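Chemist: could you work out the structure for the sequence below:
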Amino acid sequence: MNSKADIRHEEKYQQFTLTLGEDEAELAYATPEPGVLDFTHTYVPEDARGRGIANQLIKEGLRYAEAHGFKVTASCPVVAKFLRQHTEYQQLLR
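Modeler: So this is what the prediction gives:
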C-alpha cells in the first residue's frame, strides 16, 4: 500500500495524484469561490480498486483543505459518501 507521502498535489491541474505503476489515481477539485474546494472527481484504475486508494486521496485532500483554511463541498459521490461516513471532517463542510 502506498503512503500519503506518495500523493502529489498538482495545484496547476487542481488534483491530487498517486502513481500506481504505469497508471495514476486522482482526486480532482475545483475552486467555485474563494476559500472553497469542491472535490469533483475521483478515479482509481480498475485493477487497483478495493484497496483504499480513493480514501487515501480523499484524506490527503481534506488534510490540505484543513491546513490551508478551505471549506469543502463534494460534487463527487465517492467523496460525499466518505464525508457522510467520517464525521470527524464535518467541521470542513461548507
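
Chemist: can we go C-alpha only for contacts and neighbour counts from here?
Modeler: OK.

Chemist: for the protein, longest helix please?
Modeler: Ranked by residue count under DSSP state H, the longest helix found in the chain is helix 53-67.

Chemist: in that helix, which residues are buried?
Modeler: By neighbour count with 16 or more other C-alpha atoms under 10 Å, helix 53-67 contains the buried residues Ile53, Ala54, Gln56, Leu57, Ile58, Lys59, Glu60, Gly61, Leu62, Ala65.

Chemist: for comparison, sequence B:
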Amino acid sequence: MSENNGNIEVVHNEGQKRYVISVDGTPAGFSSYVDGTDFRNFNHTVIKPEFRGQGLSAPLIKFAFDDSRAAGIRIHDACSAVAAFIKKNPEYQDLKK
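Modeler: Next up, the predicted model:
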C-alpha cells in the first residue's frame, strides 16, 4: 500500500517492517515496527534532520495506522512520536493494544 500526496509519498516496506515517507522521491524518514501475535509494535520513528520541521511525522504515522487498521491489526505505541500522535488524534485510540 502507498499514498502519494503531491511531493510527499508514504509506502509500506513490509520486508524491512517499516513505513517510509519520501519528499520529491528522497526518503525523508520512517516508522519501524515489530509484529506481535495480534498487534504491531511501533518502536521507532525518525525524520532525517534536513526534513525536520515540515510536519512529516503526522502523515507518516497516520498512513501507518490507517494501513494497520485496514489489515485488522492493532498497534502498540512504544515510540514516543507514535504515542504523541495517538494523544492528539483520539480517533486512533481504538487501535491501541
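
Chemist: and the residue nearest the centre of structure 2, how close does it get to Glu3 of structure 2?
Modeler: By C-alpha atoms, centre = their mean, the mean C-alpha position of structure 2 lies nearest to Ile61, the distance being 2.9 Å. According to C-alpha to C-alpha, to the nearest Å, Ile61 of structure 2 and Glu3 of structure 2 sit 12 Å apart.

Chemist: ditto for Leu56 of structure 2
Modeler: Here the criterion is C-alpha to C-alpha. By it, Leu56 of structure 2 lies 13 Å from Glu3 of structure 2.

Chemist: buried set for stretch 31-48 of structure 2?
Modeler: By neighbour count with 16+ other C-alpha under 10 Å, stretch 31-48 of structure 2 contains the buried residues Ser31, Ser32, Tyr33, Phe39, Arg40, Asn41, Phe42, Asn43, His44, Thr45, Val46, Ile47.

Chemist: so which strand or helix has the most far-flung residue of structure 2 relative to its centre?
Modeler: Note on structure 2: the largest separation between a C-alpha and the mean C-alpha position, by C-alpha atoms, centre = their mean, falls on Thr37 (19.3 Å). Following DSSP states H and E, there is no helix or strand that holds Thr37 of structure 2.

Chemist: that one corresponds to which position in structure 1?
Modeler: Residue mapping for Thr37 of structure 2 onto structure 1 gives Pro34, with TM-score structural alignment as the criterion.

Chemist: Arg74 of structure 2 too?
Modeler: Arg74 of structure 2 is assigned Lys71 in structure 1 as its aligned equivalent, the criterion being TM-score structural alignment.

Chemist: how near is its match to Arg49 of structure 1?
Modeler: 28 Å.

Chemist: Asn2 of structure 1 too?
Modeler: Asn2 of structure 1 is 13 Å from Arg49 of structure 1, where distance means C-alpha to C-alpha.
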